[in-house]
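Student: Sequence and computational prediction follow.
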Amino acid sequence: MTTRWLTPEEQRAWRAYNAASRLLEDVIDRQLQQEGGMPHLFYMVLANLSEAPDRRLRMTDLAETLKITRSRLTYAVTRLERDGLVRREDCRRDRRSSLAVLTDEGMAVLERTAPGHVETVRSALFDRLTPEQVGQLAEICTGIARGLQDEDPGAGAGDLPWRRRSSCSP
């Protein structure tokens, strides 16, 4: 098999993407740690639960939405549960599943933290783009995500994070 090396333009784009994504994640994480005492992942758990019917989602569905492993989600929910921001419930329809539920305290923390988070996202990302670039960014990211999720399972899509089992699972 011949290696398909990146062209100089692809290398430039790849490195720019890496730098921007790491810097953006760092800015967002710092803001959320300072204002909400939580990392970005925890905020995203709260935000997704706040948008769900009755502020509850099956853990498997939440992991898929967040594009993370179930074990990483379990860790995050356990920490949020300890802080009283989320609680777990058994799923009545599927005994193997559990639900993550946003508590009133979790909703209050989210409402208190959201304005600063939105301002950080706006100033760090969207204020630096033209309206045309915002549309292009959405189109590019959607295309990449769709392509990675729709791949043939033999090509890696079967190994998507939310489908992975931890090494401790039976």
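Tutor: Okay, I see it.
Student: from here on, contacts and neighbour counts on C-alpha atoms
Tutor: Noted.
Student: And the helix ranked longest in the chain, what's buried?
Tutor: Identified as the longest helix of the chain according to DSSP state H is helix 8-36. Residues 27-32, 36 are the ones in helix 8-36 that count as buried (16 or more other C-alpha atoms under 10 Å).
Student: Report the angle between the next helix or strand after it and helix 8-36.
Tutor: As assigned by DSSP states H and E, the chain's next helix or strand after helix 8-36 is helix 40-51. Angle of helix 40-51 versus helix 8-36, following axes from the mean of the first three to the mean of the last three C-alpha atoms, to 10 degrees, is 70 degrees.
Student: let's bring in a second one:
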Amino acid sequence: MVDPNTRAEQPERESSSDADLLPAELRSWMRLLSAAGAVEQQLRSRVKDAMGISHDEFLVLCLLADQPGSRLRMTRIAELLGRPKTRLTYQVACLQRAGLITKMSACGDRRGIEVTLTEKARHLLGESSRPLADAVSEAIARTAASLGNSPLRDILPGVPDTDRQDAQPQDPPG
């Protein structure tokens, strides 16, 4: 298991001609993937401790919680998470056994399956989401600081700019 206090290490770029193999956009994309992986790794154990479910199951609950009526078709969840449908089927079965979601045929399409949050899931998310959101903010700030990449801090509103002592968290636009 990765120590959540360990900063993500990035290899130093060499000054050889290989340094120009990747355009800035691809280097930024790779840094973003690395940062996301570091944040996800730090969040995994916290989700398990706080909610008793896997990180992937947590992502399903978050997607449902963010939808009107807290429901989505399984095919849409698979698309949004970029997961194979067979893997999602297993995760949904685990969540259903835990009493956190219900499954039913989609209206007008007997082949389609919709999943919906239960009251138990709403209660669990209500109790756990703020501490987990704070953990994400902390992990992003730590990862951004270790990368020396200020645009990464802009991903999440309210993440402090560790390069400036006078930086104040900003409210999200809107």
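Tutor: Okay, I see it. Not measured: the values here are computed from a predicted model.
Student: And the TM-score between them?
Tutor: Taking TM-score structural alignment, normalised by the length of the first structure as the basis, the two superposed chains have a TM-score of 0.66; 133 aligned residues with a C-alpha RMSD of 3.1 Å.
Student: just to revisit the earlier point, and the longest helix of the first structure, what does it pack onto?
Tutor: Packing partners of helix 8-36 of the first structure (3 or more C-alpha pairs under 8 Å, 6 or more residues apart in numbering; DSSP states H and E): helix 40-51, helix 104-124.
Student: these two touch, right, residue 135 of the second structure and residue 43?
Tutor: Yes - in this structure residue 135 of the second structure lies within contact range of residue 43 using C-alpha atoms under 8 Å: 7.0 Å.
Student: one step back: any chance of the helices and strands packed on helix 8-36 of the first structure in CSV, with distance to residue 133 of the first structure and mean neighbour count too?
Tutor: Shown next, in CSV, are those (distance: least, C-alpha to C-alpha, whole Å; neighbours: other C-alpha atoms under 10 Å):
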stretch, distance to residue 133 of the first structure, mean neighbour count
helix 40-51, 24, 19
helix 104-124, 14, 16
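Student: Distance check, the residue minimising distance to the centre of the first structure against residue 43 of the first structure.
Tutor: Central residue of the first structure (C-alpha atoms, centre = their mean): residue 66, 3.6 Å from the mean position. From residue 66 of the first structure across to residue 43 of the first structure, the span is 11 Å (C-alpha to C-alpha, to the nearest Å).
Student: How about residue 60 of the first structure?
Tutor: To residue 43 of the first structure, residue 60 of the first structure is 18 Å away according to C-alpha to C-alpha.
Student: just residue 24 of the first structure next, same as before
Tutor: 15 Å.
Student: The first structure: which residue goes with residue 18 of the second structure?
Tutor: By TM-score structural alignment, residue 18 of the second structure lines up with residue 7 in the first structure.
Student: what does residue 104 of the second structure give?
Tutor: In the first structure, residue 104 of the second structure lands on residue 89 (TM-score structural alignment).
Student: which SS class is the residue nearest to that match when sequence neighbours are not counted?
Tutor: Spatial nearest neighbour of residue 89 of the first structure, chain neighbours left out: residue 99 (5.1 Å); criterion: C-alpha to C-alpha, 6 or more residues apart in numbering. For residue 99 of the first structure, the secondary structure call by DSSP: H, G, I helix; E, B strand; the rest coil comes out as strand.
Student: mind putting the buried residues of helix 8-36 of the first structure in TSV, distance to residue 12 of the first structure included?
Tutor: Formatted as TSV, the buried residues of helix 8-36 of the first structure follow (distance: C-alpha to C-alpha, whole Å):
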residue	distance to residue 12 of the first structure
27	22
28	24
29	26
30	27
31	29
32	30
36	35
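Student: From residue 142 of the first structure, how far out is residue 134 of the first structure?
Tutor: Counting by C-alpha to C-alpha, the gap from residue 134 of the first structure to residue 142 of the first structure is 12 Å.
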